[in-house]
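[1] Kindly generate the corresponding structure for this input.
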Amino acid sequence: MSLVMTSPPAVEPVTVAEAKAHMRIDTDVEDILIGSLVLTSRLHIETALSLALITQSWKFTLDRWPQSREIELPLAPLRSVGGVRVIDASGNATTVSDQSYLVDLASRPPRLIWNNSVPPLPGRAAKGIEIDLTAGFGDSAASVPAPLKHAILMLTAHWYEHRDPREIGQDGARIPDAISDLITPFRTIRL
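    Here you go, the predicted model:
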């Protein structure tokens, strides 16, 4: 199984100006670096939480259908499933009717559940199933929960201060507990 971004978010949850204000930087000399750190911080938090903060599109591929009638989708909050395709042995894709399945957007993780129909089997041994996903809290930074935006600001500031590679592995380079505390309510807990 793999997950590949097909359309990135149009904006970041935090602007360079917001990050500079948070870090009390009033020059433009390192705007490119700060922008890169904002992007990296967002990606780090999204990966840690299996979240998409701003609306983005992904292609989720599977080798075969799971034994159960449902598939856990790896990204939340899920906004929609754009399509499900099965690839045959010749590499041709067949779109599965959206009447064959139900998408549970409210679950965490979100799920695709088969109705009474049996999904068609892929003819390809690897990546024979493709599912198009759209996920994110919304299209703008205003839709992202404030604790996650603040975690991005704090992580950006932390990485701005700790950019020397000699610090890797030392306590000063460790991500502060306060950032983990901010994102903990958004973690998926498995029992």
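[2] Could you use CA atoms for every contact and neighbour count after this?
    OK.
[3] longest single strand anywhere in this structure?
    strand 78-87 (DSSP state E).
[4] quick one: buried residues of the following helix or strand past that one?
    Next along the chain after strand 78-87, taking DSSP states H and E as the criterion, comes strand 93-95. Buried residues in strand 93-95, counted by 16 or more other C-alpha atoms under 10 Å: Ala93.
[5] Give me the helices and strands touching strand 93-95, please.
    Counting contacts by 3 or more C-alpha pairs under 8 Å, 6 or more residues apart in numbering; DSSP states H and E, strand 93-95 is packed against strand 78-87.
[6] Tell me which other helices or strands the strand it packs on touches.
    strand 93-95, strand 129-135.
[7] got the angle for the longest strand of the chain vs strand 129-135?
    160 degrees (axes from the mean of the first three to the mean of the last three C-alpha atoms, to 10 degrees).
[8] Now the second one, please; I'll put the structures next to each other:
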Amino acid sequence: MMLIEETAPEAEALPVAALREHLRLGTGFEIADDTAEDVALAGFLRAAIATIEARTGKVLLTRRFRMQLDDWRDRLGQTLPLAPVIAVDKIEIDDGMGTVTEVPAENWRLLPHGQRPMILPAGVILPHVPRRGMVSVTFTAGFGDSWTKVPADLAQAVVMLAARYYEDRSHDGAKGAMPFGVSALIERWRQVRTLAGRGSREARR
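    Below is the predicted model:
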């Protein structure tokens, strides 16, 4: 499986003010009003968001992704690797010979789920993927476009982790282990990962 992030969170959606407050960088100080410092804080936030999303499989701020598989894991239903999924934008099958065909939307449906959203066939099974081909699924996932839509515990975990990155910024770039408080906040959101593709094809070999 290959997962490609096609869009990034808008800079305006990042909780720079919350991080500044957490770090006690009060207003009126030169560091608080420094544009370069805000850019640096945004960078630590992006790094923290990426880490939290990798640990939980949850997308905090809404954006678009593309998943590429060489075959469905199960033609009765394909699990998506991230949640929550807002919409599946399109499904395309490449036959490996240069022809890409979009699967009609009426041939499948999205089953929303907080942990394991799935693509289900409208009929019996999902469409066949040629042996030398691949299937590409473009989908939109995330809790919302603004930071206020992110669940409070995940939002706090991001700010705490970004603060740790900020405090450790002079330590040769080493971020160290996940702080206990952050791990405790994200624990309920974590899920056991499963393979996203290749299952049905491997079974035939």
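[9] Mind checking the TM-score on these two?
    TM-score of the superposed chains, computed with TM-score structural alignment, normalised by the length of the first structure, equals 0.87; 187 aligned residues with a C-alpha RMSD of 2.3 Å.
[10] Give me the distance from the longest helix seen in the second structure to the chain's centre.
    Using DSSP state H, we find that the single longest helix of the second structure is helix 35-56. Helix 35-56 of the second structure sits 14 Å away from the centroid of its parent chain (C-alpha atoms, centre = their mean, to the nearest Å).
[11] what range in the first structure does the very next helix or strand once past it sit on?
    Later in the chain than helix 35-56 of the second structure, the nearest helix or strand by DSSP H and E is strand 63-69. The alignment of strand 63-69 of the second structure onto the first structure (TM-score structural alignment) covers residues 56-62.
[12] How about the contacts made by Asp26 of the first structure?
    Residues in contact with Asp26 of the first structure (C-alpha atoms under 8 Å, 6 or more residues apart in numbering) are Lys20.
[13] Can you tell me the closest non-neighbouring residue to the aligned residue in the second structure for Pro176 of the first structure?
    When the second structure is aligned by TM-score structural alignment, Pro176 of the first structure is paired with Pro179. Distance criterion C-alpha to C-alpha, 6 or more residues apart in numbering; nearest residue to Pro179 of the second structure, sequence neighbours excluded, is Leu161 at 7.4 Å.
[14] For Gly181 of the second structure, see how far away that neighbour is.
    9 Å (C-alpha to C-alpha, to the nearest Å).
[15] These two: which has the busier surroundings?
    More neighbours surround Leu161 than the other of Leu161 of the second structure and Gly181, with 25 against 12 (other C-alpha atoms under 10 Å).
[16] tell me how far the ends of stretch 112-119 of the first structure are from each other?
    From its first residue to its last, stretch 112-119 of the first structure covers 12 Å (C-alpha to C-alpha).
[17] Just the buried residues of that stretch, please?
    Leu112, Ile113, Trp114.
[18] Of the residues you listed, just say which sits nearest to Ile129 of the first structure.
    The shortest approach to Ile129 of the first structure among these belongs to Leu112, at 13.0 Å (C-alpha to C-alpha).
[19] Name the helix or strand for the counterpart of that closest one in the second structure, please.
    In the second structure, the residue matched to Leu112 of the first structure (TM-score structural alignment) is Ile119. Secondary-structure element containing Ile119 of the second structure, defined by DSSP H and E: strand 118-121.
[20] Next, the mean deviation of that strand compared to the first structure.
    Here strand 118-121 of the second structure, set against the first structure after superposition, deviates by a mean of 0.9 Å using mean C-alpha distance after the TM-score superposition for the first structure.
[21] ok, now stretch 38-49 of the second structure?
    By mean C-alpha distance after the TM-score superposition for the first structure, the fitted stretch 38-49 of the second structure averages 1.1 Å away from its aligned residues in the first structure.
[22] coming back round to it: in the second structure, which residues correspond to the longest strand of the first structure?
    Aligned by TM-score structural alignment, strand 78-87 of the first structure falls on residues 85-94 of the second structure.
[23] how big is the offset of that stretch relative to the first structure?
    Comparison of stretch 85-94 of the second structure with the first structure after fitting gives an average deviation of 0.6 Å (mean C-alpha distance after the TM-score superposition for the first structure).
[24] contacting residues for the spatially closest residue to Met178 of the second structure that is not a sequence neighbour?
    Among residues not flanking Met178 of the second structure along the chain, Leu161 sits closest, at 7.8 Å (C-alpha to C-alpha, 6+ apart). Applying C-alpha under 8 Å, 6+ apart, one finds that Leu161 of the second structure lies in contact with Ala48, Met178, Pro179, Val182.
[25] burial measure for Ile49 of the second structure, as a count.
    Residues near Ile49 of the second structure, counting by other C-alpha under 10 Å, number 25.
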